[in-house]
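K.L.:
here are the coordinates; sequence isn't available:
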């Protein structure tokens, strides 16, 4: 009961003060002034106790506060027998406290996900068999068994090679294969067959326990939000006391001093600023961005430095099939058979392969005799064909065909993973998978810089080459690769010297940095994690550019809050001077202060309205055009990748242009009509949305260049001698590689500049 009263104290005081003030007014109008005065006195005493408690608490934390003015005003109202003025002040104070409590209510940063995920027991290997023991009883040098899908309970050393999902610690979604003798950290998940480890630490000293402690320590170091009013107190309180003292001394009348204090009660600070901030929270929520309180919104508005994770933030966060490469065509059939088999696999790469096949409209079959080798691949029969899908080394060993080696080499340069598909004992296709960059990530970076972010640091647990490639594309200032959670904390500490910091991430490994940053931003569109518990800002839509919009909303809300405070306190200062000169009594001053409060609130409520739009809204018809063109755009992906495949297969030793001619036919009948439709229908829509035709000049130029290159290829093939000579093959290969590069760049441009305009529904 006592706890409930404490949680709702502000609301209880607000209701009581309203009842006492209204009850006194009713009694006054009913001809019972004595009862009315008693009720108003009670209201004044209630406010005095309330304000005094707030002042004592601020003094205990050595924090300046304007509540001291309210204490003096309320005490003065009682001393000079102006209880109505005191009751009005109490109502104003209580209203401000309720609004402030709502605006600054921060979600508790629970560690529930971390603690629930932490293993409670371990499987100890003994001479008599496997014994399950509490994880705290595990010592150094013991042998533990970790079954498939289980979390490694204690740091240890592998006795045999194994595959692990390390995303909880590194944030990287790809499974990692560890050789025998390698160290494995607690917190990772066994993604293969049962494995034995020899412990190298105790549970308390393990990696996962350290991660939990990092979150706790970072949260403990987070400074509490200081009310806007408190930051003005250092100047405003002395000015008020001097003016009130001067009025009393000059006129010899304490009533004037009380009138000054009543008018000086800083309700524009206590009311207007929280209302503007709450309005900003509401606007951000409509964008799919949950900001946990006015303090977080103010910090976001002031932030100038951002540290961002890669996986799930700048990239999609899960692998996707980038290309299907075969030696002799039939890419769709190879993908169909592989996806049909992978329907029965729980491997992390099986899902993207199935998704890719379904996206191409392929019909999958139910496989038979499925056998999965953990960490290697899966085999079975699909439609009478014996199919294996998995690691190239598992299927072809150390002697893969030349074309497979060529594809794997290119994939390695791109930072992609490869999966080999074998059909009836013959390598049929190589699937390349990568974690694609979000189309809206570069646009988010530009918008954040426009919204006040001066520096962006990419901190990721991924390899340096992949991290730098992503950093270059999205446009960051510095790249930190192969980072542990502690490294990210260290990066935040370094960057804190440059300004207020924002940390953006979406994994458990980001939780310590999210808690330590001035503002932690988590992406939770794909489900809540420890990162969203530790964050101040949570994106519930799968669009990172919403963060830039939220930053703009935060800046605008803070600017409006300051405007409301400046106008309200400016008028209060004028009224204070009038009261000091004897033109305002305490009761009239309290009523005038209410009028000033209403004006300040009206200014603050402007934050509810949307800001100036960056461009015109697209119509439903235009959105539908964009969706149809994007479907065509995505459907042409296999044709674009086929260009590189055909170029790879061309050889001067055995010149053959048959595949090139078939490709040219497909480019003319499928690709060019789409590019012309883009120029005729997509470009005008994007130009109107961006506000200028100049914004789409690059799109138009690449449309023309693509058609020019396809025409050159056709002319070359038509003029080629029969049989083809080596010179023609070399020139055709050069044209194909160039066209492939132009198309990949152009598709990235369209994803970012055009198809990013398609609205994404909120989660």
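P.N.:
Received the coordinates, thanks. Everything quoted here is computed from the prediction, not taken from an experiment.

K.L.:
can we go C-alpha only for contacts and neighbour counts from here?
P.N.:
OK.

K.L.:
Skip ahead from the strand or helix carrying residue 711 and say which helix or strand is next.
P.N.:
According to DSSP states H and E, residue 711 maps onto helix 697-719. For helix 697-719, the following helix or strand on the C-terminal side (DSSP H and E) is helix 726-749.

K.L.:
the inter-axis angle of that following helix versus helix 697-719?
P.N.:
160 degrees (axes from the mean of the first three to the mean of the last three CA atoms, to 10 degrees).

K.L.:
quick one, what contacts the most centrally placed residue in the chain?
P.N.:
Nearest residue to the geometric centre of the chain (CA atoms, centre = their mean): residue 523, 3.5 Å. Shown in contact with residue 523 (CA atoms under 8 Å, 6 or more residues apart in numbering): 312, 313, 504, 505, 506, 532, 538, 539, 540, 541, 542, 544.

K.L.:
structure B:
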């Protein structure tokens, strides 16, 4: 019996919690529908000439919204904020005082409708982010001794063997085990085409399986994986108050003063106290309340749909003011991965490259992978390495087709008893190749410039960025070659993380600065800039923590797009405010001279509100 009672209590508690959640989530809609219902019912009774019932219903519409509005005003004042809602509250209270119940009810519906429009606009504007949130996987299929077990993603541990079925969202970061995986990363990067991942390559959580089922070895827990960091970043972006918001709040004080002055002057000049209400009604500042948040949230959503995560409205507003950009080099302007640029010291470079690549099959070093990749691109037939041994970070030794092959730097070669007779161009940019006891040649590497780097810099110039510079930890000659090729205004090289921070701080004296880096070794400089923008490569988690803006895609065009979206969103917000307040000011004059009664004024103000919100939503396109 007690268990049945407990179950009943739990059922009602769950129902109550669900109801509370729905009311809180849809409160603007509930408030608007309530106010509209009472207004409509009041008008019906007025037409039927049931005056008392009509007045009661109209007053109820007014009181419901006014009570909620007063509660909101008090809450803001306790937080030290001055709300523009005070003018709307004065208009409703004045309507009740003067017995203008219909005008008051229209104002209440107008105000509730304004908040509903804002609610609707936010929901539509956040659709790009909602797509991310709705894709959160709840469970995964773990393979355990040949058995398949469905487990919650929170139970996944590094090293778990998971089966990712066709259409599944990858629940955690991990490496492909076995067959090739065909993955759709559009939710993370905006890239529409599926990407192939082979044995040992890392797949980020949040991508979806666009091909046959594949095996994944988890490398992180769910809470530490890429997608979890993206979602936390999305939540941050949805809860922010931009500086332009605070400007609107300060404008509200002056607008309230102007409204009261016009209303008082109208009454003093005409002796008609109803004109005080008429002025207040058309001065209800919904355009100022709605335009800014709708436009900025719309801008954030548009950026998110393109793989650009902006941490909030404040960041978007700061981004719109950027005048100077400092770029990191490695992984930002370049692809961040070494590639073979030349094979030196031999008459048969393909033969030398084939031997080196065969030895490097036993290595996981980035330079080794670059050698293997170059050999494969030349369609060279590689041999299986025997008796392979690698000294981490220095070189690899293996028997290839019965011959001893060494690939590594000069120090590694000397440690094996071979004295290089040829000089490597640069130990950090090349690897010596030895066969037997002789150095036969060297392989030189380079970090290629991103394919869209030149066009991105040109587009930034067209946007009016007045100074673009390069700050790199690489050697001066390497950094200068990149800067000259891109036509940058300045270059500084051989920099430590602290040096980059100092450059950012020094440059901020010349204007608002954005630092663009890979979000890992550039973290201090990203934090020091007015806006830090990280191009997420392999470590999105570090990028999301370090920067204000994260490009989930790897292209530099995202930098240009982010600036364009920010500037356009701010322009639309200010246009909407100016148009709304301008129209309200004209209506105030007409109301003050008696040409616009309270009821008609309320209807006109509602039309202004709708126009302002629709204009602000242009930031989505």
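P.N.:
Perfect, thanks for sending it. Quantities reported herein were computed from a predicted structural model and do not represent experimental measurements.

K.L.:
TM-score of the superposition?
P.N.:
After superposition, the two chains reach a TM-score of 0.70 (TM-score structural alignment, normalised by the length of the second structure), with 483 aligned residues with a CA RMSD of 3.4 Å.

K.L.:
can you redo the contacts of residue 523 of the first structure as a markdown table with neighbour count, secondary structure and distance to residue 470 of the first structure?
P.N.:
Listed next are the contacts of residue 523 of the first structure as a markdown table, based on neighbours: other CA atoms under 10 Å; DSSP: H, G, I helix; E, B strand; the rest coil; distance: CA to CA, whole Å:
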| residue | neighbour count | secondary structure | distance to residue 470 of the first structure |
| --- | --- | --- | --- |
| 312 | 25 | coil | 12 |
| 313 | 21 | coil | 11 |
| 504 | 30 | strand | 15 |
| 505 | 30 | strand | 15 |
| 506 | 31 | coil | 17 |
| 532 | 28 | helix | 24 |
| 538 | 27 | strand | 23 |
| 539 | 27 | strand | 21 |
| 540 | 24 | coil | 24 |
| 541 | 20 | coil | 22 |
| 542 | 20 | coil | 19 |
| 544 | 26 | coil | 15 |
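
K.L.:
and for stretch 234-252 of the second structure, what are the contacting residues?
P.N.:
Against stretch 234-252 of the second structure from outside (CA under 8 Å, 6+ apart): 81-84, 129, 288-289, 292-293, 297, 300, 309-317.

K.L.:
And for stretch 66-75 of the first structure?
P.N.:
Residues contacting stretch 66-75 of the first structure (CA under 8 Å, 6+ apart): 44-45, 47-48, 51-52, 54-55, 86, 89-90, 229-230, 232-233, 236-237, 240, 258-259, 261-262, 264-266.

K.L.:
6 Å - rerun?
P.N.:
Stretch 66-75 of the first structure is contacted by residues 48, 51, 52, 55, 86, 233, 258, 261, 262, 265 when judged by CA atoms under 6 Å, 6 or more residues apart in numbering.

K.L.:
before we move on, which element is the third one in?
P.N.:
The one in question is residue 52 of the first structure. Residue 52 of the first structure belongs to helix 33-60 when elements are defined using DSSP H and E.

K.L.:
which is the next helix or strand following that helix?
P.N.:
From helix 33-60 of the first structure, the next helix or strand downstream (DSSP H and E) is helix 67-79.
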